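Participant: Sharing a sequence plus its predicted fold:
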Amino acid sequence: MLEKGWIALDIDGTTTAHVREIPWEVSQFLKGLARKGWRIFFITGRVYSWTLQSLSPLSFPYLFAVQNGADIIEMPAHRLLSRAYLSPKIIPFLEKAYRNIAYDYLIYAGFEKGDFCYYRPRRFPEEIAWYLDLLKSFSPAPWQKREEFSFAEGDSFPLIKCFGSKEAMTPLFEALLHLRELTVSMIRDPLCERFYLLLITDRKASKGTALDRARAAFHSTAPLIAAGDDFNDLPMLEKADIKIVMQTAPEEVKARADILAPSASECGIIPALKEALQRL
């Protein structure tokens, strides 16, 4: 079938307002677009296993990128299309920057190891145990405790996650921006309203570079529609011919929109995509 174009979608707050599922109406609408020749590409900060909880019921071919583009997978074949992982060499830089922050950071191992995290329990106060337990519920494999983060030279991992209040995360975000080896995104935590997240990935792993890598793999220059609702979606939106932003997004993100969509809780991506298709 002739490729009509690409539709790149964030998941949380864009495609769905639910933690573990995509609304039936949205999945059926996307299925119809896929049948007409549109390539559907989900790009998320989620881990692989959590992403599949939402996407596995979909009955059409699609691509998805996890952890802001660290891994790109083609479905239904589960074929790894592209990978961009971090080196342990960045940990000393992070240790220096990590001052006066209440909660330690987490290092994700990657989906082939079971999406677990390396973590240092002694650096988390008991008051935050409930949150760590929530994160652990999305990992098929048990988390690994470490006294210190020490890895072999050949090791690599998809993402480092920092979390805390906006006031705590903002100076750390600014301190890490100058490291050219990294992509750093600051977003609202979809699991806990009180937290902001810093998602740290390799410089080749952002939602924008994930789009570039995937489209290059298919030698595609077809039209692109992208939709998102947070700051880590901006690199993806910048690549798009038509930019959809959800009404629930921060004002700075909404300022980039060609189309403002109703909230994900209203399945707002459907009317927004309909409008985008009419504009092309």
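Facilitator: Done, it's in. What you see is a predicted model; the values in this text were computed from it and never measured. Numbers count the residues shown, from 1 in each chain.
Participant: When you work out contacts or count neighbours from here on, use the C-alpha atoms and nothing else.
Facilitator: Noted.
Participant: and the residue nearest to residue 241 when sequence neighbours are not counted, how many neighbours does it have?
Facilitator: Closest residue in space to residue 241, ignoring its immediate chain neighbours: residue 224 at 5.4 Å, by CA to CA, 6 or more residues apart in numbering. Residue 224 has 20 neighbours, counted by other CA atoms under 10 Å.
Participant: same check, this time on residue 95
Facilitator: Neighbours of residue 95 using other CA under 10 Å come to 12.
Participant: Could you grab the helix/strand/coil label for it?
Facilitator: Here residue 95 is helix, with the state taken from DSSP: H, G, I helix; E, B strand; the rest coil.
Participant: what do you get for the one 5 residues further on?
Facilitator: Secondary structure assignment for residue 100 (three-state DSSP): coil.
Participant: what about it, distance to residue 168?
Facilitator: 8 Å (CA to CA, to the nearest Å).
Participant: More neighbours: which of the two?
Facilitator: Between residue 100 and residue 168, counted using other CA under 10 Å, the more crowded position is residue 168 (18 against 7).
Participant: Against residue 32, how distant is residue 98?
Facilitator: 47 Å.
Participant: Contact partners for the residue nearest the centre of the chain?
Facilitator: In the chain, the centroid-proximal residue (CA atoms, centre = their mean) is residue 45; its distance is 1.8 Å. Going by CA atoms under 8 Å, 6 or more residues apart in numbering, residue 45 touches 66, 67, 68, 69, 199.
Participant: Tabulate those residues (JSON lines), appending secondary structure and neighbour count.
Facilitator: JSON lines is the format used below for those (DSSP: H, G, I helix; E, B strand; the rest coil; neighbours: other CA atoms under 10 Å):
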{"residue": "66", "secondary structure": "strand", "neighbour count": "28"}
{"residue": "67", "secondary structure": "helix", "neighbour count": "26"}
{"residue": "68", "secondary structure": "helix", "neighbour count": "31"}
{"residue": "69", "secondary structure": "helix", "neighbour count": "32"}
{"residue": "199", "secondary structure": "strand", "neighbour count": "21"}
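Participant: next, the one to line up against it:
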Amino acid sequence: MRYRLIALDVDGTLLNDRHELVPETVDTIREVVAQGAEIVLCTGRAPLSTIPLMEQMGLTGYVISHNGAATVDAATREIVHQYQMDKRSLEPYISYCRENGVHFDVNTAFELYVDQLEGLKLEVQSMYEAFLMEPLQLPQWADWSEPLVKFTAFGSMQRLDEVYRDWGRWEQPFNMLRSGDFFIDLMHKHASKGEALHQLAQQRGIAPDEIMAIGNYYNDLSMLTYAGKGIAMANSPEEVKLAADEVTLSNNEQGVRHALIKYCLN
């Protein structure tokens, strides 16, 4: 089967644990593209921390960012589609985070805002640096008018387990998911990597069985099950592996390269 569209998660999948693109993997991706496949990066990251990876690989096309909440043309930086969140429905989550000392950020398609820009903890600053993001000061909530696409809580795994349990008891107006051990993301109810991939594929005239998706975490489940070939990384949780069609090597063993050679180049 020749796959026309290949969706790649970024952190824990395309990148190793040092957040690096491995040259051999990049060479394989370029070879797959030269044979006619289209690469789309599908990530919880924002476009501004994803597009540089496309540029490093010498690729054009699209990035599905914020876990499917915003799809952007990597060359023109045009927003192709975005799911706007309801501002009022976010207010209880913001209050919870403020009252319980949970760090959070609020995202438009291209910008990231934090509640207290001054005095950010070192681990928070390091996290934003690793994801190539420069936070801005959140303005007065009553004055906010920009389209919101994602709300993220950040903290230790144990702390976020507690937050996830608490929010899970609420009537949920959003798509709430763990996008990593240290993150909980809220998006529009219909926003997901799988739905965004579905929309992009329809626009490109590509059927699901012509799509391969590779990912490693719970936020990848929707695209792994939508694609004709869903491949989980060896470093994935067991539930993600069980939902996939195949399991490749880990992100530290160039699992993406291994899968592309096996299913796209042989």
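Facilitator: Received it, and whenever you're ready, just let me know what you need. None of these values were measured; they are calculated from a predicted model.
Participant: ok so, going back, residue in structure 2 matching the residue nearest to residue 241 of structure 1?
Facilitator: Matched to structure 2 by TM-score structural alignment, residue 224 of structure 1 sits across from residue 211.
Participant: Where do the strands of the stretch 101-250 of structure 2 begin and end?
Facilitator: 103-107, 112-114, 136-137, 150-154, 174-180, 183-188, 211-215, 229-232, 246-247 (DSSP state E, counting those that start in this stretch).
Participant: what about these, which gets the closest to residue 82 of structure 2?
Facilitator: strand 183-188 (9.5 Å; CA to CA).
Participant: picking that back up, dump the strands of the stretch 101-250 of structure 2 into JSON lines; add distance to residue 15 of structure 2 as well.
Facilitator: Formatted as JSON lines, those follow (distance: least, CA to CA, whole Å):
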{"stretch": "strand 103-107", "distance to residue 15 of structure 2": "23"}
{"stretch": "strand 112-114", "distance to residue 15 of structure 2": "22"}
{"stretch": "strand 136-137", "distance to residue 15 of structure 2": "26"}
{"stretch": "strand 150-154", "distance to residue 15 of structure 2": "20"}
{"stretch": "strand 174-180", "distance to residue 15 of structure 2": "14"}
{"stretch": "strand 183-188", "distance to residue 15 of structure 2": "18"}
{"stretch": "strand 211-215", "distance to residue 15 of structure 2": "11"}
{"stretch": "strand 229-232", "distance to residue 15 of structure 2": "14"}
{"stretch": "strand 246-247", "distance to residue 15 of structure 2": "17"}
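Participant: Where do the helices of the stretch 151-280 of structure 1 begin and end?
Facilitator: With DSSP state H, counting those that start in this stretch applied, the stretch 151-280 of structure 1 shows helices at 166-176, 207-217, 234-237, 251-254, 269-279, listed in chain order.
Participant: So which of those is nearest residue 6 of structure 1?
Facilitator: helix 207-217 (8.8 Å).
Participant: what angle sits between that closest one and strand 224-228?
Facilitator: Relative orientation of helix 207-217 of structure 1 versus strand 224-228 (axes from the mean of the first three to the mean of the last three CA atoms, to 10 degrees): 150 degrees.
Participant: for the aligned residue in structure 2 for residue 143 of structure 1, what are its contacts?
Facilitator: Structural correspondence for residue 143 of structure 1 with respect to structure 2 (TM-score structural alignment): residue 136. Contact analysis of residue 136 of structure 2 by CA under 8 Å, 6+ apart lists 111, 112, 113, 114, 117.
Participant: Apply 6 Å and report the result again.
Facilitator: residue 113 (CA atoms under 6 Å, 6 or more residues apart in numbering).
Participant: gap between it and residue 260 of structure 2?
Facilitator: 38 Å.
Participant: ok, now residue 109 of structure 2?
Facilitator: Note on residue 109 of structure 2: its distance to residue 260 of structure 2, by CA to CA, is 30 Å.
Participant: between the two, who's got more neighbours?
Facilitator: Taking neighbours as other CA under 10 Å, residue 109 of structure 2 and residue 260 compare with residue 109 leading, 24 against 20.
Participant: quick one: contacts for the aligned residue in structure 1 for the more buried one?
Facilitator: Following TM-score structural alignment, the counterpart assigned to residue 109 of structure 2 within structure 1 is residue 110. Listed by CA under 6 Å, 6+ apart, the contact set of residue 110 of structure 1 reads residue 158.
Participant: Go again with 7 Å.
Facilitator: By CA atoms under 7 Å, 6 or more residues apart in numbering, the contact set of residue 110 of structure 1 is 157, 158.
Participant: now residue 183 of structure 2
Facilitator: Applying CA under 7 Å, 6+ apart, the residues near residue 183 of structure 2 are 152, 153, 154, 155.
Participant: give me that answer again for 10 Å
Facilitator: Shown in contact with residue 183 of structure 2 (CA atoms under 10 Å, 6 or more residues apart in numbering): 44, 104, 152, 153, 154, 155, 156, 157, 160, 161, 164, 177.
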